[in-house]
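In: All I have is the shape, not the residue letters:
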């Protein structure tokens, strides 16, 4: 081998060794869990985060079908954001085992997971639980179908094939069920909230939500379900749904307030000891720039946008009289019932989203366009127990929020509880108290 050839070989080996050394030394932010969140949402927000905190040469690689890596450098120091798609359960376990810094979850940890991860800290705290985005499913029919709403029990009869004709629900003709083939986020949510382990009836299968919607647009007897991110056009409309409380349609206000029963949060979870970069990313997702990236990725952001007056008001007369001339902010403040259970002992009063929503309300009311506006605070209680106790609870919740807002300098005109007269879920059902015990904010 000539001297020049030997020199070239040595140079190549040196560069390769340096690259390998840099790869080994690169700091990693490990984010594991939900396939739905790992597909588009978290990579898009991670790239936005890296750009905004000064990283350069940002590039995305796919070492395996389930692993996305985002490489970047700042001041000559490499960083890799590792996004591993598995499941919510596996992501949480990886954090417990020390194999991930952050878990991506489309649900809150269950009691067994919380018990296994006791060393992680208070996972209901806003320091460790981050509501990154909202997602959901819509049950859609042809626009000429006379049906306006379904309860979850009725919907289960349709999806299992126990109900075969629309006449059972006031319509007409045989029911034609359509579904997207294979696993998808809408089906995951229907499985969890509606089916209760029941098998689906035979259905016309489609490659994606767009194909399903096109078929329903041609068939007045069709029904199917798609993610809320799927446009359905003028010939298809969503049904209002109820899981034991009032029926709610998937409007923007109802989804962002989580009144619509097929809405869910996309969460990030980290331990008390999560590193500085991991915490920086989690907190970034809560801010305006992070939420803008959430919206660009096609998901519902949880930042506060202008509200509007609902076309119809459901509830007692005093409630309708109170808010009839007001516009509702698209949120519902909910409470921390210790995360693990529904014992009623609040660990930190508000749940993690509500903590940040109060900050968002303050910032929203300080905008020049909202100066001089006043707030109405309306509390609701669960339907379990006596009506007197429910009224007292709803008043206490409304007063608690009103005092918090007034302490922040906001003008609250009225704070009132209306008891359990407008439930969102049936008393005694899993999670009913959490959904029913809430506070609405209206603006005059």
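Out: Yep, that arrived. None of these values were measured; they are calculated from a predicted model.
In: going forward, measure contacts between C-alpha atoms and count neighbours the same way
Out: OK.
In: Would you mark the buried spots in stretch 20-31?
Out: The neighbour-count check on stretch 20-31 (16 or more other Cα atoms under 10 Å) flags 26, 28-31 as buried.
In: wait, stretch 367-375
Out: If you call a residue buried by 16+ other Cα under 10 Å, then stretch 367-375 has these buried ones: 374-375.
In: circling back: filter the buried residues of stretch 20-31 down to the ones in strands?
Out: Using DSSP state E, the members of those that fall within strands are 28-31.
In: with the residues you listed in mind, which one is nearest to residue 156?
Out: Residue 156 lies nearest to residue 31 out of those, by Cα to Cα, at 34.9 Å.
In: where does the closest residue to residue 232 other than its chain neighbours land in three-state SS?
Out: The shortest distance from residue 232 to any residue other than its chain neighbours is 5.9 Å, reached at residue 213 (Cα to Cα, 6 or more residues apart in numbering). Classification of residue 213 by DSSP: H, G, I helix; E, B strand; the rest coil places it in helix.
In: what's the longest strand in the protein?
Out: Ranked by residue count and defined by DSSP E, the top strand of the chain is strand 129-142.
In: immediately after that strand, which helix or strand?
Out: strand 149-151 (DSSP states H and E).
In: Tell me the helix or strand right after that next one.
Out: Heading C-terminal from strand 149-151 (DSSP H and E), you reach helix 152-160.
In: Greatest separation within the ones in strands among the buried residues of stretch 20-31: which pair is it?
Out: Of all pairs in those, the most separated under Cα to Cα is 28 and 31 at 9.4 Å.
In: put this beside the first:
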């Protein structure tokens, strides 16, 4: 016997919008033939009709209940005064229009996305825009236009749920605090297309995974290997890393968290370790930060905008000097545990608001909101070092060629990086071309010269690495020249001044970078 289904992908599928029923043979994969979303079975319930006396009795009771309830409501809830806002009851059905649906990262979805959504609705002409919280990790941003309510739904249960939501048509845009994994990319490609393309993967903001301890903890710096030993439970006492006596309490994010995925890959897996079995797992970033702040023996990892009153440690690694997370070291991605925060969407989405929202969020107005929330935005405005002196701990100081090129120059706060094993700019770098052009078009940079400096990883000979660094710098120069920016110097210094160990593919990609300076 065939089974009858319906498509839940409202706003993106004609079959869903028309409430069309879809009959499929028993055992067939319940996938919508139009939008490829997972179908929902249509329930069939047969009700036995009551006799006339029973109907009359039920009607009478309902009339008494409704009449009495209305009288009570009118007495206890007089009409609001003009201009008084009403709080929306989330238990009441929503009769307006769902404009956009977001699933994914808690780091993005709890604070940043609601702030962006509110401003986006106002830009789209909605009035009375406000936030309606459903749970700590779920909310809606609601506004009114032409007498009809519209809302943006946000569910922030971890980066993994972004890709699940896209796969099953449960969201329009996924939020992720890590890049899409290979298995996720392969599984989603037949459903929503290539999510690694420039039209589907968008860097929204930058963040650093800060390792936090209680403000009273005297520890100031740890190596990544020490972190791996602590979070795996190999090191159990603070005295083992130069601290005071006391058993270490580990706090970590839950298994759906992109923050945890990133930390696992960058710290634990690197040393063949796993998270300690007695680590206290929390779904919410705010709770983790608050827990560390009340426990003098605690340690945890958290997004940069959740440090709060805690102390963030400086981190070092093999061949890399210790650096604290800061807006600059995160913006340039030179901090060891810096990361990108992403939005993912199908390039062929039928919802026109998807592209409009992403343009807004990655544009000037959206990036100002990113900064106001406490995350690091993508604005590449040049940053001058005090008295034009780079701090001594900066690993680039060891390069005589770099010092000569940057003498008297001002650094633009970005890095151009490339797709794995290629000379093709990655998704952030592609959009940074336009951002840099906008900055350099300002009158104060009219007579400035642009200097591009290329670095390589440690793989290969000195000569080969210098040639690769030069070639990649010329790729960036070509892209800038096409936009009308003249580059005075384009130089590859090669495998020098590493900002990450050369032990993994991801870390080698960090070392393959192009800096931009003006002087």
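Out: Ah, there it is. The structure displayed is predicted, hence computed values, not measured ones.
In: With both chains overlaid, what TM-score comes out?
Out: The TM-score (TM-score structural alignment, normalised by the length of the first structure) is 0.81; 417 aligned residues with a Cα RMSD of 3.7 Å.
In: okay but residue 54 of the first structure is in contact with residue 76, surely?
Out: No. With contacts counted by Cα atoms under 8 Å, residue 54 of the first structure stays clear of residue 76, the gap being 11.7 Å.
In: Where do the strands of the stretch 251-400 of the first structure begin and end?
Out: Taking DSSP state E, counting those that start in this stretch, the strands of the stretch 251-400 of the first structure run over residues 263-270, 327-334, 375-380.
In: which helices and strands does the shortest one pack with?
Out: Identification of packing neighbours for strand 375-380 of the first structure by 3 or more Cα pairs under 8 Å, 6 or more residues apart in numbering; DSSP states H and E yields helix 387-407, strand 412-417, strand 438-443.
In: Redo those as JSON lines? Include distance to residue 97 of the first structure.
Out: Conversion of these to JSON lines gives the following (distance: least, Cα to Cα, whole Å):
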{"stretch": "helix 387-407", "distance to residue 97 of the first structure": "38"}
{"stretch": "strand 412-417", "distance to residue 97 of the first structure": "44"}
{"stretch": "strand 438-443", "distance to residue 97 of the first structure": "35"}
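In: Ok, which of these comes nearest residue 261 of the first structure?
Out: The nearest among those, by Cα to Cα, is strand 438-443 at 14.2 Å.
In: so how far does that closest one sit from its counterpart in the second structure?
Out: Comparison of strand 438-443 of the first structure with the second structure after fitting gives an average deviation of 1.2 Å (mean Cα distance after the TM-score superposition for the first structure).
In: how far off strand 375-380 does that strand point, in degrees?
Out: Relative orientation of strand 438-443 of the first structure versus strand 375-380 (axes from the mean of the first three to the mean of the last three Cα atoms, to 10 degrees): 160 degrees.
In: which helices and strands does strand 438-443 of the first structure pack with?
Out: strand 327-334, strand 375-380, helix 387-407.
In: Kindly compare burial across the ones you listed and name the winner.
Out: Across those, averaging neighbours per residue (mean count of other Cα atoms under 10 Å) puts strand 375-380 on top, at a mean of 26.
In: what stretch of the second structure does that one fall on?
Out: The aligned range for strand 375-380 of the first structure in the second structure is 450-455, by TM-score structural alignment.
In: mean deviation of the matching stretch from the first structure?
Out: Once fitted to the first structure, stretch 450-455 of the second structure is off its aligned match by 1.1 Å on average (mean Cα distance after the TM-score superposition for the first structure).
In: One more: stretch 221-232 of the second structure?
Out: For stretch 221-232 of the second structure, the mean deviation from the first structure after alignment is 2.8 Å (mean Cα distance after the TM-score superposition for the first structure).
In: Which residues does that stretch contact?
Out: For stretch 221-232 of the second structure, contacts defined as Cα atoms under 8 Å, 6 or more residues apart in numbering pick out 235-236, 241, 248, 250, 267-268, 271, 273-276, 279, 313-317, 322.
In: Closest to the centroid, which residue in the second structure?
Out: The centroid of the second structure falls nearest to residue 341 when counting by Cα atoms, centre = their mean (2.9 Å).
In: What's that residue aligned with over in the first structure?
Out: That one, residue 341 of the second structure, aligns with residue 266 by TM-score structural alignment.
In: hang on, its match packs against residue 133?
Out: Yes. Between residue 266 of the first structure and residue 133 there is a contact under Cα under 8 Å: 5.1 Å.
In: Remind me which helix or strand the equivalent of residue 316 of the second structure over in the first structure belongs to.
Out: Matched by TM-score structural alignment, residue 316 of the second structure corresponds to residue 241 in the first structure. Element membership for residue 241 of the first structure (DSSP H and E) is strand 240-242.
In: Which other helices and strands does that strand contact?
Out: Counting by 3+ Cα pairs under 8 Å, 6+ apart, the packing neighbours recorded for strand 240-242 of the first structure are strand 149-151.
In: sorry, back to before: shared neighbours, residue 28 and residue 31 of the first structure?
Out: Residues touching both residue 28 of the first structure and residue 31 (Cα under 8 Å, 6+ apart) are 81-82.
In: who touches the strand holding residue 241 of the first structure?
Out: Contacts for strand 240-242 of the first structure (Cα under 8 Å, 6+ apart): 148-152, 247-250, 260-261, 424-425.
In: Redo those as TSV? Include neighbour count and distance to residue 87 of the first structure.
Out: As requested, these are exported to TSV (neighbours: other Cα atoms under 10 Å; distance: Cα to Cα, whole Å):
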residue	neighbour count	distance to residue 87 of the first structure
148	16	35
149	18	32
150	19	30
151	18	29
152	19	25
247	22	31
248	20	29
249	22	29
250	23	26
260	26	24
261	27	22
424	28	29
425	24	27
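In: Relative to residue 233 of the first structure, which of those is nearest.
Out: When the contacts of strand 240-242 of the first structure are compared for distance to residue 233 of the first structure (Cα to Cα), residue 250 wins out at 14.4 Å.
In: State which helix of the second structure is the longest.
Out: Ranked by residue count under DSSP state H, the longest helix found in the second structure is helix 52-76.
In: Average offset of the strand holding residue 241 of the first structure relative to the second structure?
Out: Mean deviation for strand 240-242 of the first structure: 2.9 Å (mean Cα distance after the TM-score superposition for the first structure).
In: Farthest out from the centre of the second structure, which residue is that? Tell me.
Out: Most distant residue from the mean C-alpha position of the second structure: residue 53, 60.5 Å away (Cα atoms, centre = their mean).
In: In the second structure, what residue corresponds to residue 306 of the first structure?
Out: With TM-score structural alignment as the criterion, residue 306 of the first structure matches residue 382.
In: Distance-wise, check its match relative to residue 344 of the second structure.
Out: Using Cα to Cα, to the nearest Å, residue 382 of the second structure is found at 29 Å from residue 344 of the second structure.
In: Which of those two has more residues huddled nearby?
Out: For residue 382 of the second structure versus residue 344, neighbours defined as other Cα atoms under 10 Å are more numerous around residue 344 (26 against 18).
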